[in-house]
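In: Okay, here's the prediction I keep looking at, along with the sequence it came from:
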Amino acid sequence: MKQYFRWVLKVLTVFDWPLLALLILMAGLGLVIMHSAVGGTDWRFASQVRNYSLAFIALWFVAAVPPKYWLKLSPALYVVGVLLLVAVEFFGETSKGATRWLDLGVIRIQPSEMLKLTVPMMLAWYFQQLEAKRMRLLDLLAAIILLAIPFVLIVRQPDLGTALLVLLSGFFVIYFAGLSFRLLVPLGVVMAVGLGTMVYFETDICKPEVDWVVMHEYQKNRVCTLLNPSSDPLGKGFHTIQSMIAIGSGGVYGKGYMEGTQAHLDFVPERTTDFIFAVYAEEFGLYGGVMLLVLFALFIVRGLFISARATTQFGRLLAGALSMTFFVYVFVNIGMVTGILPVVGVPLPFMSYGGTALLTLGIACGLLMSINHYRQPSQAR
């Protein structure tokens, strides 16, 4: 009996309780709003409960493994992920104009999701191996190559949303590893000038006959819809306009649980996945939206706190990158739902329906907990 209790205690100690409490709150809110979005308890609600269960199991398993083992596995996991992306290029299944899935017979997977984790792990492993205290130009170039390979392969699928998430997850590792802020200033200036030029010449560059060359037609349409949603209110701009109406109609206090008209009358498209925040904001209003953002902010702060306490370069870089990637998830999803960013198909963490995204987030949280629990050398043995 004593051995049993010791085992239970050991299992429970791997959890970071502040982080777990935030996850439980967000999961609870996610199931509540999912119940409303689907109009009751149907197969999607039951499937989402199963997805949460699998994500929690993955979280626990990953948290129980010391970071030193994840450090050793990082190069192999990265190589496997890249090889799977190459396999998608040649043998992938095409759906809705994009080739993102790979059928392995037993299971059907989307390898690009795996790279959201393996890319920052690989880069954190790389910088862990470097002996130099300051990043040299050669080190930066090698890191860029490691990041560029999966980014290009995912863009070719095409899946720009996931590619940007992978790119940013790797960028955060490079930045935390010591990338000089001075190198980012010219990049920021170029981006600002480019965005200003697009806004100024929106009428000309968004004409149907204009080819953007570097972007697919649907990607061009998304950017042009962001610049002027009313240009095609019943077509390309329908998603953005209806989600903005739903959020605005919620007001300060919201319409009440399961009382959202925009969602329940099918005006909000993809209301269980990418646009679930519109359903939430319509029913719970400004107060509910602020409460959810506070939960997300606390999660990010806790992740950065774990990063700051990490005793290894690998743990510090990986925890910091995962925390900031979570921020990007939230920023991009709410940005596209509120009409300040183009629609790129990024889910809202722990709220949107989907097993693959929840599993990825669960593993990421498990890595954070592993880094926090095994931060003492004596615990890593």
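Out: In hand now; what should we look at?

In: only C-alpha atoms for contact and neighbour calcs from this point on.
Out: Noted.

In: wait, isn't residue 51 in contact with residue 355?
Out: Yes: Residue 51 lies in contact with residue 355 (CA atoms under 8 Å); the separation is 5.1 Å.

In: neighbours of residue 313, just the number please.
Out: For residue 313, the tally of surrounding residues (other CA atoms under 10 Å) stands at 19.

In: swap in residue 69?
Out: Neighbour count for residue 69, taken as other CA under 10 Å: 10.

In: tell me which element it is part of?
Out: Counting by DSSP states H and E, the element that carries residue 69 is helix 67-91.

In: Residue 259 and residue 213: what is the separation?
Out: According to CA to CA, to the nearest Å, residue 259 stands 45 Å off from residue 213.

In: er, residue 367 actually
Out: Distance from residue 367 to residue 213, by CA to CA: 40 Å.

In: Could you do residue 321 as well?
Out: Distance from residue 321 to residue 213, counting by CA to CA: 32 Å.

In: Who are the contact partners of the residue nearest the centre of the chain?
Out: Centroid check for the chain by CA atoms, centre = their mean gives residue 329 as the closest residue, at 4.0 Å. By CA atoms under 8 Å, 6 or more residues apart in numbering, the residues touching residue 329 are 165, 346-349.

In: Next up, a structure to set beside the first:
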Amino acid sequence: MTASALTRPGERERLSTKLGEIEWRLVALLCAVAMVGTAMLYSIAGSSWNPWAIDHLIRFGALLVAMLGLSLVHPRWWFRAAYPMYGVLLILVLMIEFTPLGYEPAGAGAKNWLNLGFMRIQPAEFFKLGLVLALARWYHDHTAQEARWSWKLIFPAAMVGVPFLLIAKQPDLGSAMIIGLTGAAIMFVAGLSWKIIAAGGVAALVTVPPFVMFGMHEYQRNRVLTFLSPESDPTGTGYNIIQSKIALGSGGLLGRGYGLGSQSQLEFLPERQTDFIFSTLAEEFGFVGSFAVLACYVGIILIALRIASLAHSHFGRVGSAGMTAFFALFVLINGAMVMGLAPVVGVPMPLLSYGGSSMMTVMIGFAFILSTRVHRYAELPKGYGAF
């Protein structure tokens, strides 16, 4: 069987053939980053597997198996699940706002979790997946001209805008930012007119300052303003950024050595297992270690974009590009955050930071990308959009 015969209608592919079509270089890079994350979590816990490293490793192992399994699923099933998944996740986000099931974890500062009794979930994390799939299906079912400039663009705009506003109100500014920027990236990739892009850029420049001053909670506004001058409040809102910069700078070229980072080991660095784990990495392994991990991220992004470009279906192309976009935004925003180039908004470094919800979101996203690679010659029907 030739590669071009894969997933043609009516053909049954052998499991070994499908496994051979998986982009194993991408899988290897994902594993490498996750193993570095496990090593760093072991280090900052005082050379102990508990409380973070062992959980991180077990979660990744389970999700790796799930990712490889989902990568064998034909894109038609992702296609069919796109709108229902978006709808269910939007209902869960609404339940946080309008039912007593929504709650705020201690010290979180945001009411962004949902207690369903048998389980607790953070819908905003998974909404990124639902949004990408739903937008990819919408663009698959519409023409290039409609994607460029049409009254119908009100639908994808609403699909992005409604959850953005609901999640920003929780307030979960980090997730809202990822959702808004991911939606914008997908609309750009799908061929949105440059006139609309320029108008949107101008609108953002005009609306961001008043939103910061009047639309944010006071603690959020302080974070945004303090990152411009963290030294103005070194023991308050500027503390996190200052300590992160100290950790980054003290690592030098080769770092202080594994397990020898003073900022993390002596617990000066806050949230060292989640938001600021990259600062810990830089302190212990220096510029060389940081550059190596960033190179892995760049490799992951480039391979994923290559997969998107080779997909025969528009759904696969747009969906894979969207999944890559939110992964890249995680990396960019967290990197800017720990360097003091962006406010602290609670965005983790993917696969490096501790956290089950964010890891699951990333791994399911890459399951879709790998599925697009395995079934890259698959054709999907057009014209079945809901609107």
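Out: Yep, it's here. These numbers were taken from a predicted model, which means no experiment stands behind them.

In: about what we covered before: give the buried residues for the helix holding residue 69 of the first structure.
Out: 67-68, 70-71, 74-75, 77-82, 84-86, 88-89 (16 or more other CA atoms under 10 Å).

In: Also stretch 270-283 of the second structure?
Out: Across stretch 270-283 of the second structure, burial judged by 16+ other CA under 10 Å covers 270, 272-283.

In: Name the surrounding residues that touch that stretch.
Out: Counting by CA under 8 Å, 6+ apart, 40-41, 44, 52, 240, 243-245, 247-252, 255-256, 261, 263-264, 269, 289-290, 334-335, 338, 346-349, 352-355 sit against stretch 270-283 of the second structure.

In: re the thing from before, packing partners of the next helix or strand after the helix holding residue 69 of the first structure?
Out: Sequence-wise, the next helix or strand downstream of helix 67-91 of the first structure (DSSP H and E) is strand 93-95. Strand 93-95 of the first structure sits against strand 98-103, with contacts defined as 3 or more CA pairs under 8 Å, 6 or more residues apart in numbering; DSSP states H and E.

In: Quick one: the residues in the second structure that whatever helix or strand comes next after the strand it packs on pairs up with.
Out: Next along the chain after strand 98-103 of the first structure, taking DSSP H and E as the criterion, comes strand 108-109. Strand 108-109 of the first structure corresponds to residues 120-121 of the second structure when matched by TM-score structural alignment.

In: Leaving out sequence neighbours, find the closest residue to residue 16 of the first structure.
Out: Using CA to CA, 6 or more residues apart in numbering and skipping the chain neighbours, the partner closest in space to residue 16 of the first structure is residue 369 (5.5 Å).

In: Identify the residue of the second structure aligned to the one you found.
Out: That one, residue 369 of the first structure, aligns with residue 370 by TM-score structural alignment.

In: From residue 49 of the second structure, how far off is that match?
Out: Distance, residue 370 of the second structure to residue 49 of the second structure, by CA to CA: 31 Å.

In: neighbour-wise, which of those two wins?
Out: Neighbour totals were compared for residue 370 of the second structure and residue 49, and residue 370 leads with 28 against 18 (other CA under 10 Å).

In: Please report the distance of that one from residue 23 of the second structure.
Out: 7 Å.

In: before we move on, what about residue 308 of the second structure?
Out: Applying CA to CA to residue 308 of the second structure and residue 23 of the second structure gives a distance of 12 Å.

In: got any residues that touch both of these two?
Out: Counting by CA under 8 Å, 6+ apart, the common neighbours of residue 308 of the second structure and residue 23 are residue 373.

In: In terms of packing, which of the two has more residues around it?
Out: More crowded of residue 308 of the second structure and residue 23, by other CA under 10 Å: residue 308, with 27 against 17.

In: does the more buried one really touch residue 318, like I thought?
Out: Yes: counting by CA under 8 Å, residue 308 of the second structure does reach residue 318; the two are 7.2 Å apart.

In: coming back round to it: turn the contacts of residue 329 of the first structure into TSV, columns for secondary structure.
Out: As requested, the contacts of residue 329 of the first structure are exported to TSV (DSSP: H, G, I helix; E, B strand; the rest coil):
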residue	secondary structure
165	helix
346	coil
347	coil
348	coil
349	coil
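
In: how about the helices in the stretch 151-300 of the first structure?
Out: Assigned by DSSP state H, counting those that start in this stretch, the helices in the stretch 151-300 of the first structure fall at 160-176, 184-200, 202-205, 217-227, 238-250, 261-264, 276-309.

In: In the second structure, point out the residues matching the first one.
Out: This points to helix 160-176 of the first structure. Under TM-score structural alignment, the match for helix 160-176 of the first structure is residues 173-189.

In: average gap between the matching stretch and the first structure?
Out: Superposed on the first structure, stretch 173-189 of the second structure shows a mean distance of 1.1 Å to its aligned residues (mean CA distance after the TM-score superposition for the first structure).

In: Can you give the contact residues for that stretch?
Out: With CA under 8 Å, 6+ apart as the criterion, stretch 173-189 of the second structure contacts 124-125, 127-128, 131-132, 135-136, 147, 160-161, 163-165, 167-168, 197, 318, 321-322, 325-326, 329-330, 345-347.

In: Could you rerun that using 7 Å?
Out: By CA atoms under 7 Å, 6 or more residues apart in numbering, the residues outside stretch 173-189 of the second structure that reach it are 124-125, 128, 160, 164, 167-168, 318, 322, 325-326, 329, 345-347.

In: If any of those are buried, give me the PyMOL selection for them.
Out: In PyMOL, this line selects whichever of these come out buried by 16+ other CA under 10 Å:
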select buried, resi 124+125+128+160+164+167+168+318+322+325+326+329+345+346+347
